[in-house]
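Asks: no sequence on this one, just coordinates:
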């Protein structure tokens, strides 16, 4: 897929314009007729959906993809764009927020393109290859609606394509019921499971394992424990996937290994996320490691080093609560997933409060006895020493979307909820023992699942939704978010309990206006 990014991006730009019915001269080899009337055209259209997903992940201006990562018990949120989501600031977390609009509009854009592919495909002669293309589009539709539902609670369902015949037809805007949402998710994912192979024909594309994983996640929201276990058991017993050694999960530019069920492909080739000229990487590598370069000073070339994590912004850092969950002497994740200290990699002695740090020495964690946000532990899961120079902010390292470790933790939860302690411990011990801990032999509780989810999956995008689903988000943030040594980072402890409606995002202001407040009113509290 990486070699095809440039061609796919060019196609995507055309795909966007032609699907909006613009009357323009076609300057590419792809016509609207070719796209929507041939299996080969639909295959290109499905590939373009991956470009749109990378576009969402790249969102450098608003950092939407990171907004909720900062808003959990595991994070020390640390300034910068979108910080108000981390501290639940009522002055900024509102219907006019750019992050709110960007998620909504981008996901519905993906859904709209998926609808067009699905509708066009059902009108063609049925083949195995065509069903695979439709299945990919259904995965994108299910994934996008699932994200929207978990974030906003109230969404509009649309499964039909936009055509010249219906573009001006009045829409019936109303909030879908939970049953309507999850019936669609189940139907789309069942189709995908039936028609996709266990491993995709090209790295980065949806496969049966990713579809089953996504259905298991959806089933947990319905407390459909049996369905979640069916999907987890199927993946576990498939023979295609297994946990890899802990130090290899994230330790490469190419992360297409047997633990990864779906991997977002990144490359320095032109294109890939709506740019067919200057390559546009993502900011995952810069976001979760402290901005140590501030203490070193000077230019980025001078201050940044691979050893310390390269160029970083230090926006979202691990909380003391997160570290308290590890047995630091036994659990290898404590040292594998995090950087605990930073070294003076220059040839000059650096003044650091009341002390001096000589070349080659490590900066003390405290500066004049106080917590220092610039020399603070960071998460290296997304760290990148392979695809960028040490002083470059953008990364082209792959991003794992779904991995088997999460599958097993979901299995442990579903089995526990069904009262099957033996099966729950079987799945729980997969990640627990891989990290170096002795097998868990006691009585497993939901608190154990919560803690293992934090230890294994920190900063991988699901903690906020996980706590919200279980009903623990407010209590966990109130008790543990941030670091008291960085006072601004603990604001959420007060703001979220005082504003309980913040467990969901507001409907974008412009969308309420477009749909009509009588048809689709704003979420309560906003």
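Replies: That came in fine, so what should we check first? These numbers come from a predicted model, not from an experiment.

Asks: make it CA atoms for all contacts and neighbour counts henceforth
Replies: Will do.

Asks: In three-state terms, how would the spatially most central residue of the chain be classified?
Replies: Compute the mean C-alpha point of the chain, and by CA atoms, centre = their mean the closest residue is residue 461, 4.3 Å away. Following DSSP: H, G, I helix; E, B strand; the rest coil, the label given to residue 461 is coil.

Asks: Do you have the strands of this structure handy? List them.
Replies: 75-77, 260-264, 316-318, 338-339, 350-352, 355-357, 366-367, 370-371, 378-379, 399-403 (DSSP state E).

Asks: Rebuild the ones you listed as CSV, extending it with distance to residue 111.
Replies: Putting the strands of the chain into CSV (distance: least, CA to CA, whole Å) gives the following:
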stretch, distance to residue 111
strand 75-77, 31
strand 260-264, 18
strand 316-318, 30
strand 338-339, 36
strand 350-352, 52
strand 355-357, 53
strand 366-367, 48
strand 370-371, 45
strand 378-379, 32
strand 399-403, 18
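
Asks: try this one next to it:
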């Protein structure tokens, strides 16, 4: 339930109710601390093979840079040290944050070292490569509005020959249906965490959180691999994202490749029970493969219970985290997780080129190195129509369609100064900007009574719209973390 509580802003809004956020703080600081120790040891140890020394330094500096960058984007008020923890400094109190310019210098210096020394490919899947480091450096440049650097680094990942590297190291998977198939160790993956049963970590509940419970109390339906297993609807697609995906009827991402919106009868043993009411059409025998429909599971139903049932059991879900060979009846699944992938790099490059005025035309190939060529490479892969003009809004929309539920959206909206407005307008379910309580009669944005239509529906789980404050763009430093810092260490503004 934590994912729902954070999403609805029942938690994570004050230092005292943000203990769960401490996991982010502790995890990334632990990575930084261990990276510091590895770097110091690799720099000073005697008798080590020089190639191994460089590999250790390159990987450790990447992990330090990546962790610092995540902490800065998330918490803002962070402190950074490059000193390994020892008996002399372990109990030093920290009273000052590190200035942003020093943070960015460390991140860029570490990434530059990694880029210089990491290989483009690695026979050990899951290891960091030069492409991974360049991808992160491109995003760092976007945060600093350094469009030329962002273009350089992103396009180097897309085509390493531009910087003297080998050809065809990274390519977009040809079909959206194959991006999240199998182990995902394909050429689109820039960093794919290898999550193996009984080897690396424990099974996770990401899929369970992101899929609805479509087979619960549902005649003719059972949990299957094809429909991405069992879920509990803690966090599913809202109408804002569904509308973006519906903008082009050919978009393959919403047709069961990234997301699934239609659930079908698939259980011959119980399908006879779906003939009578409340199953629609009433009195008509259902066939395997027919879309499930019920009068009491209706997004625009006349009762709150009917609408609630729809969101729990039949709303669109994200299937990116269900393994091809998973057990569809259990909560926990084991699947590799792509942290960075090339589709995002294309969007980085498109944004940088747009800002530099390198717009291009709708007919440009990705190799043209123009904003439209790069944005449309992602769109064409999803079978959507190529755009002939480009704005930041186009990039934001495409980022939502392509990368939803991959941990990217908060940072993108924060970087572009749109986080507060987007949460107030679109969090949860409802018409844009409608802050009405669930089942309330009137749309607060327009003053018009809800008519229970796609354009003006009753709201659902839109608490974050009402709870959002401008200072929430930076997470609070949790009380259990703050008490371990010095008495003068500053909390983020507003908390």
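Replies: Noted; the coordinates are in hand. No experiment lies behind these values; they were computed from the predicted model shown.

Asks: still on that earlier bit, figure out which of the strands of the first structure is closest to residue 475 of the first structure.
Replies: strand 75-77 (14.6 Å; CA to CA).

Asks: ok, back up a step: mean neighbour count, the strands of the first structure: which tops it?
Replies: Of those, the one with the most neighbours on average (mean count of other CA atoms under 10 Å) is strand 75-77, at a mean of 32.

Asks: corresponding residues in the second structure for that strand?
Replies: Strand 75-77 of the first structure lines up with nothing in the second structure when matched by TM-score structural alignment.

Asks: do the same with stretch 404-419 of the first structure
Replies: The aligned range for stretch 404-419 of the first structure is 342-357, by TM-score structural alignment.

Asks: In that stretch, which residues are buried?
Replies: 342-355 (16 or more other CA atoms under 10 Å).

Asks: Which two among the residues you listed are spaced furthest apart?
Replies: The widest separation within those (CA to CA) is 20.0 Å, between 342 and 355.

Asks: Out of the strands of the first structure, which is closest to residue 295 of the first structure?
Replies: strand 350-352 (7.6 Å).

Asks: Report how many residues lie close to the equivalent of residue 480 of the first structure over in the second structure.
Replies: Taking TM-score structural alignment for the superposition, residue 480 of the first structure sits opposite residue 426 in the second structure. Here the number of neighbours of residue 426 of the second structure (other CA atoms under 10 Å) works out to 21.

Asks: doesn't residue 465 make contact with residue 426 of the second structure?
Replies: Yes - counting by CA atoms under 8 Å, residue 465 is a contact partner of residue 426 of the second structure at 7.4 Å.

Asks: before we move on, the earlier item: what's the spacing between the residue nearest to the centre of the first structure and residue 45 of the first structure?
Replies: Counting by CA to CA, to the nearest Å, the separation of residue 461 of the first structure from residue 45 of the first structure is 27 Å.

Asks: same deal with residue 377 of the first structure?
Replies: From residue 377 of the first structure to residue 45 of the first structure the distance is 42 Å (CA to CA).

Asks: out of those two, which sits in the busier spot?
Replies: Neighbour tally, residue 377 of the first structure and residue 45, criterion other CA under 10 Å: the higher count belongs to residue 45, 25 against 22.

Asks: residues contacting the aligned partner of residue 160 of the first structure in the second structure?
Replies: Alignment note (TM-score structural alignment): residue 160 of the first structure maps to residue 83 of the second structure. Counting by CA atoms under 8 Å, 6 or more residues apart in numbering, residue 83 of the second structure touches 36-37.

Asks: Residue 239 of the second structure now?
Replies: 429-430.

Asks: Aligned counterpart of residue 194 of the first structure in the second structure, please.
Replies: Checking TM-score structural alignment: residue 194 of the first structure goes with residue 116.

Asks: which residues touch that match?
Replies: So residue 116 of the second structure contacts residue 130 (CA under 8 Å, 6+ apart).

Asks: cutoff 6 Å now
Replies: The contact partners of residue 116 of the second structure, taken as CA atoms under 6 Å, 6 or more residues apart in numbering, number zero.

Asks: And it, how close does it get to residue 58 of the second structure?
Replies: In terms of CA to CA, residue 116 of the second structure sits 9 Å off from residue 58 of the second structure.

Asks: likewise residue 263 of the second structure?
Replies: Counting by CA to CA - residue 263 of the second structure and residue 58 of the second structure are separated by 47 Å.

Asks: The two - which one has more neighbours?
Replies: residue 58 (26 against 22).

Asks: corresponding residue for the more buried one in the first structure?
Replies: In the first structure, residue 58 of the second structure lands on residue 135 (TM-score structural alignment).

Asks: And residue 266 of the second structure, by the same measure?
Replies: In the first structure, residue 266 of the second structure lands on residue 345 (TM-score structural alignment).

Asks: And residue 105 of the second structure, by the same measure?
Replies: That one, residue 105 of the second structure, aligns with residue 183 by TM-score structural alignment.

Asks: and that match, what is it in contact with?
Replies: Counted by CA under 6 Å, 6+ apart, residue 183 of the first structure has zero contacts.

Asks: residues near the aligned partner of residue 416 of the second structure in the first structure, how many?
Replies: Counting by TM-score structural alignment, residue 416 of the second structure lines up with residue 470 in the first structure. The tally of other residues near residue 470 of the first structure (other CA under 10 Å) stands at 12.
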